[in-house]
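# Can you look at this prediction? I've put the sequence above it.
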Amino acid sequence: MKYTTQMDAARKGITTPQMEAVSRKEMISVEEIRRLMAEGKIIIPANKNHKSLEPEGVGQGLRTKINVNLGISKDCCDFELELEKVKKAIALKAEAIMDLSSYGKTQQFRQSLVEMSSAMIGTVPVYDAVGFYDKELSKITAREFLDVAEKHAKDGVDFMTIHAGINRATAERFKKNKRLTNIVSRGGSLIFAWMEITGNENPFFEYYDELLDIFEQYDVTISLGDACRPGSINDSTDASQVEELIVLGELTKRAWDRNVQVMVEGPGHMAINEIAANMIMEKRLCHGAPFYVLGPLVTDVAPGYDHITSAIGGAIAAANGADFLCYVTPAEHLRLPDLEDMKEGIIASKIAAHAADIAKGIKGAREWDFKMSDARMRLDWEGMFGLAIDGEKARRYRESSKPEFEDSCSMCGKMCAMRNVNKVLKGESISIL
């Protein structure tokens, strides 16, 4: 039996190789994977033209996944450096990479990325449009925006952020309800500016059905972008954010009617006490579609440390229903991240994702921690390094300050609790001095 997309296959009762791969990784039956995919609660972004992909599932009951942003820009157009970041992100086991390229040889970079990446690839076509056509935003036509999306689909991109929720009505709501930080989504601001300058409707909203034709043909997952995400804790959960979310819920159902897989993007900056309610609201308004969040960043005053503010919010968000975390690096709000920034962002996001998976009761999550605790109890340093999220750093710290006795560390020495209790329980004597 033929199928057009992973969702179409699920609804027809067909098990695809991608579903089987996700079932093995997640230790969940393929029947359960297929059922939740048919309902839109799990997605497997897998473009038909992405041949090097190792499929991952995103959604209900699955491990929380993380995404890494990179790409070339006018100020930082080092093609090779960005490809080095790709290799590092894959080595660190990021499940997704978003190419945010907006200048120069964007298609060449995108094609290289898809060819080499086992991780799923996302893009934001509106970023690419200005550079690709080499003309001012106001001169780009609605047709040209759609054509860029089609080029990305042909190149093998697995999911695309499409800012279709900021239509003329949403824009008017934004203008009537003043914000401290206005619109901080780059893609959202470009679409808003285009609508204001041209007087036209958002092309991704007006021609949404044509966009779905493209996504269905290549099995691209639509990531419904949150143009009105809050850029400060002052603006969270306001009229603009909520109205856009309602529109995204409607667009979700229209995509599902065409068997196009959907995830929905969310905030942004948000105080800790608002996060859980926002996760519930998204799941209700968007009918259980997987939720992809940037942060949320729980405070606005930590530039240089926003990987931490993001990880705090991400852990709370994922524990309350978010399925996919977009990493934030220490360079957020300041500059393009370098390799070390990227690593710090990935590690922080992976910690947040795993902490949430423990809370959600995801299969195998606690067992990882149990193994680490057992290695600690046995003072098995190699075992600890092998289990650590960043074993390289753990080993470096250990080797930088060697203790007198190998069965301890330089913090406690012979007062090591693990060492002494182990000895006492074995009937051995201990010497502290």
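Arrived safely, thanks for sending.
# Going by C-alpha atoms from here, please, whenever you check contacts or count neighbours.
Will do.
# Work out for me the element Gln392 sits within.
You called it Gln, but residue 392 is Glu. helix 391-400 (DSSP states H and E).
# Can you name the residues in contact with that helix?
Residues from elsewhere that reach helix 391-400 (CA atoms under 8 Å, 6 or more residues apart in numbering): Met384, Phe385, Ala388, Cys409.
# mind listing what Phe79 touches?
By CA under 8 Å, 6+ apart, the contact list for Phe79 reads Ile72, Phe109.
# do the same with Asp390
Contacts of Asp390 (CA under 8 Å, 6+ apart): Ile347.
# Wait, Ser349 touches Pro330, no?
No: using CA atoms under 8 Å, Ser349 is not in contact with Pro330, being 11.8 Å away.
# of these two, who's got more company?
Neighbour count, other CA atoms under 10 Å: between Ser349 and Pro330, Ser349 has more, with 32 against 25.
# One more to weigh against that first structure:
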Amino acid sequence: MDAGAEARSYLLRNDAHDIDGVLLGRPHPPVLGVIIGVTPGETTPETEYDKAVRAVAQGAQTLTDVTTDGDPTLRRRVLESLNVSYGTVPTYEVFRRIRRDGWAARDAVLTVLEEQADEGVDFFTVHASGTPETARALGASDRVIPVTSRGGAMMVEVMDGPGGENPYLGCFDEVLELCRASGAALSLAGTFRPGSIADAMDAAHLAEIEVQAELVRRAQEKGVKVSVELVNHVPVHLIPAYCELGREKLHGAPFGALGPSPTDIAITYDHVAGAIGATTAALHGTSWVTCVTAGEHCRIPDAEDIVTAVKYFQIALHIAEVGRTGDLSRDAKLSRARNDNDWTAMAELAVHPADAQAMVERQGYHHGEACTMCRGTCPLVRGKAIRARQR
């Protein structure tokens, strides 16, 4: 039995967005998400839209747009054309309006959220749980990476100095009303999420989780869909502990993982490390998982990076689902097909059937034929011969 409040779930969809949406919450299988977004000078709306199309075709269930230049082109095109739950990180535009254009913090927050809610954005990833007290304590902390969140660093900059406050907190009731009216969900980002596994479970992040829990309570009282970004850079043995915290403290709200990354040294193989972390997180109650790509922390991923990451994470979530439910049926069917050297059935039952079928065709395998690993010494072929003689 999970500790804490009864698990809650909801349909991740803005009332104004004509999509199927996806159910989010522990009673349902974990949702798989992908990050896209324009970084000026490095990528374009056209390039990022292609990534979005390919990610959705591969099976991604959510897209989070991290565009930082304020250009709505990508957002509007995805909302108009793809059947996928779509979210943004309003903090980037809120920060631009406060710092570049001189807007009052309250006006920036509410205007940006209202504009995007009216367009049909399904969920907002907001940095509402970082407090000035935690921000000021960073200078004396022994964190390896003081702030790893891009939006979190923006909020720390706004909060830094006399009288600095979190722009979201002063108008959080209005934010909740806006979300309730539109059907958009809130995803509470980790301003002080760990950026190194050495920082996991430190005072800054634990303090923020307490704030997130209070914001969840307020959101639920207003009838607002809400989840929490919880598991990030965390050693594998602490992933279950983070999930236990989520079950105990977050009032049944879904909580999710960015990856998570269980090691910091997998540069160029972060998608492999992230998939390992995702298996553990999903097994212990994480409701959504966002892919990390091979070049995470080093470069903007291309479309192939994203497709590969989605494939790895789909395998990870299947492994976790087997562990969660004990349902071995699909794996057993494939194993029976393998025992029969039935290559067509094996391809059909694989996590990625097209890839498996391409391999079969490339190798030229036929039903009953052993693979090149064993050929004449294939134990499956020999085993069938032994059983035939014993009958």
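On my side now, so go ahead. For clarity, every value in this text was computed on a predicted model and none was experimentally measured.
# which residues of the stretch 151-300 of the first structure fall in strands?
According to DSSP state E, counting those that start in this stretch, the stretch 151-300 of the first structure carries its strands in the segments 159-162, 221-224, 262-266, 291-294.
# quick one on the thing from earlier: overlap of the contact sets of Ser349 and Pro330 of the first structure?
Common contact partners of Ser349 of the first structure and Pro330 (CA under 8 Å, 6+ apart): His307.
# right, and the helix or strand after the longest helix along the second structure?
Looking across the second structure with DSSP state H, the single longest helix is helix 303-325. Next helix or strand after helix 303-325 of the second structure toward the C-terminus (DSSP H and E): helix 329-339.
# okay, whatever helix or strand comes next after that following helix sits on what stretch of the first structure?
Of the helices and strands lying after helix 329-339 of the second structure in sequence (DSSP H and E), the nearest is helix 343-349. Alignment note (TM-score structural alignment): helix 343-349 of the second structure is matched to residues 381-387 of the first structure.
# how many other residues sit next to the aligned residue in the first structure for His233 of the second structure?
The equivalent of His233 of the second structure in the first structure is His269 (alignment by TM-score structural alignment). Residues near His269 of the first structure, counting by other CA under 10 Å, number 26.
# give the contact list for His269 of the first structure.
The contact partners of His269 of the first structure, by CA under 8 Å, 6+ apart, come to 229-233, 235-236, 295-300.
# what separates stretch 132-151 of the second structure from the chain centre, distance-wise?
Distance, stretch centre to chain centre, for stretch 132-151 of the second structure: 23 Å (CA atoms, centre = their mean, to the nearest Å).
# Taking the centroid of the second structure, which residue is nearest it?
Residue closest to the mean C-alpha point of the second structure, counted by CA atoms, centre = their mean, is Thr290 at 1.8 Å.
# Against Tyr312 of the second structure, how distant is that residue?
From Thr290 of the second structure over to Tyr312 of the second structure the distance is 12 Å, taken as CA to CA, to the nearest Å.
# Return the residue of the first structure aligned against the residue nearest to the centre of the second structure.
Thr290 of the second structure maps onto Cys326 in the first structure, by TM-score structural alignment.
# Its match reaches Val68, doesn't it?
Yes: Cys326 of the first structure is in contact with Val68 according to CA under 8 Å; the separation is 6.4 Å.
# Give me the three-state assignment for the residue lying farthest from the centre of the first structure.
What lies farthest from the middle of the first structure is Ser429; by CA atoms, centre = their mean that is 51.8 Å. Classification of Ser429 of the first structure using DSSP: H, G, I helix; E, B strand; the rest coil returns coil.
# Go ahead and confirm it touches Val421.
No: Ser429 of the first structure lies out of contact with Val421 (CA under 8 Å); the separation is 10.1 Å.
# Quick one, which of the contacts of His269 of the first structure are buried?
The neighbour-count test (16 or more other CA atoms under 10 Å) marks Arg229, Pro230, Gly231, Ser232, Ile233, Asp235, Ser236, Gly295, Pro296, Leu297, Val298, Thr299 as buried among those.
# which residues sit in contact with the last one?
Taking CA under 8 Å, 6+ apart, we find Thr299 of the first structure in contact with Ser232, Ile233, His269, Met270, Ala271, Thr309.
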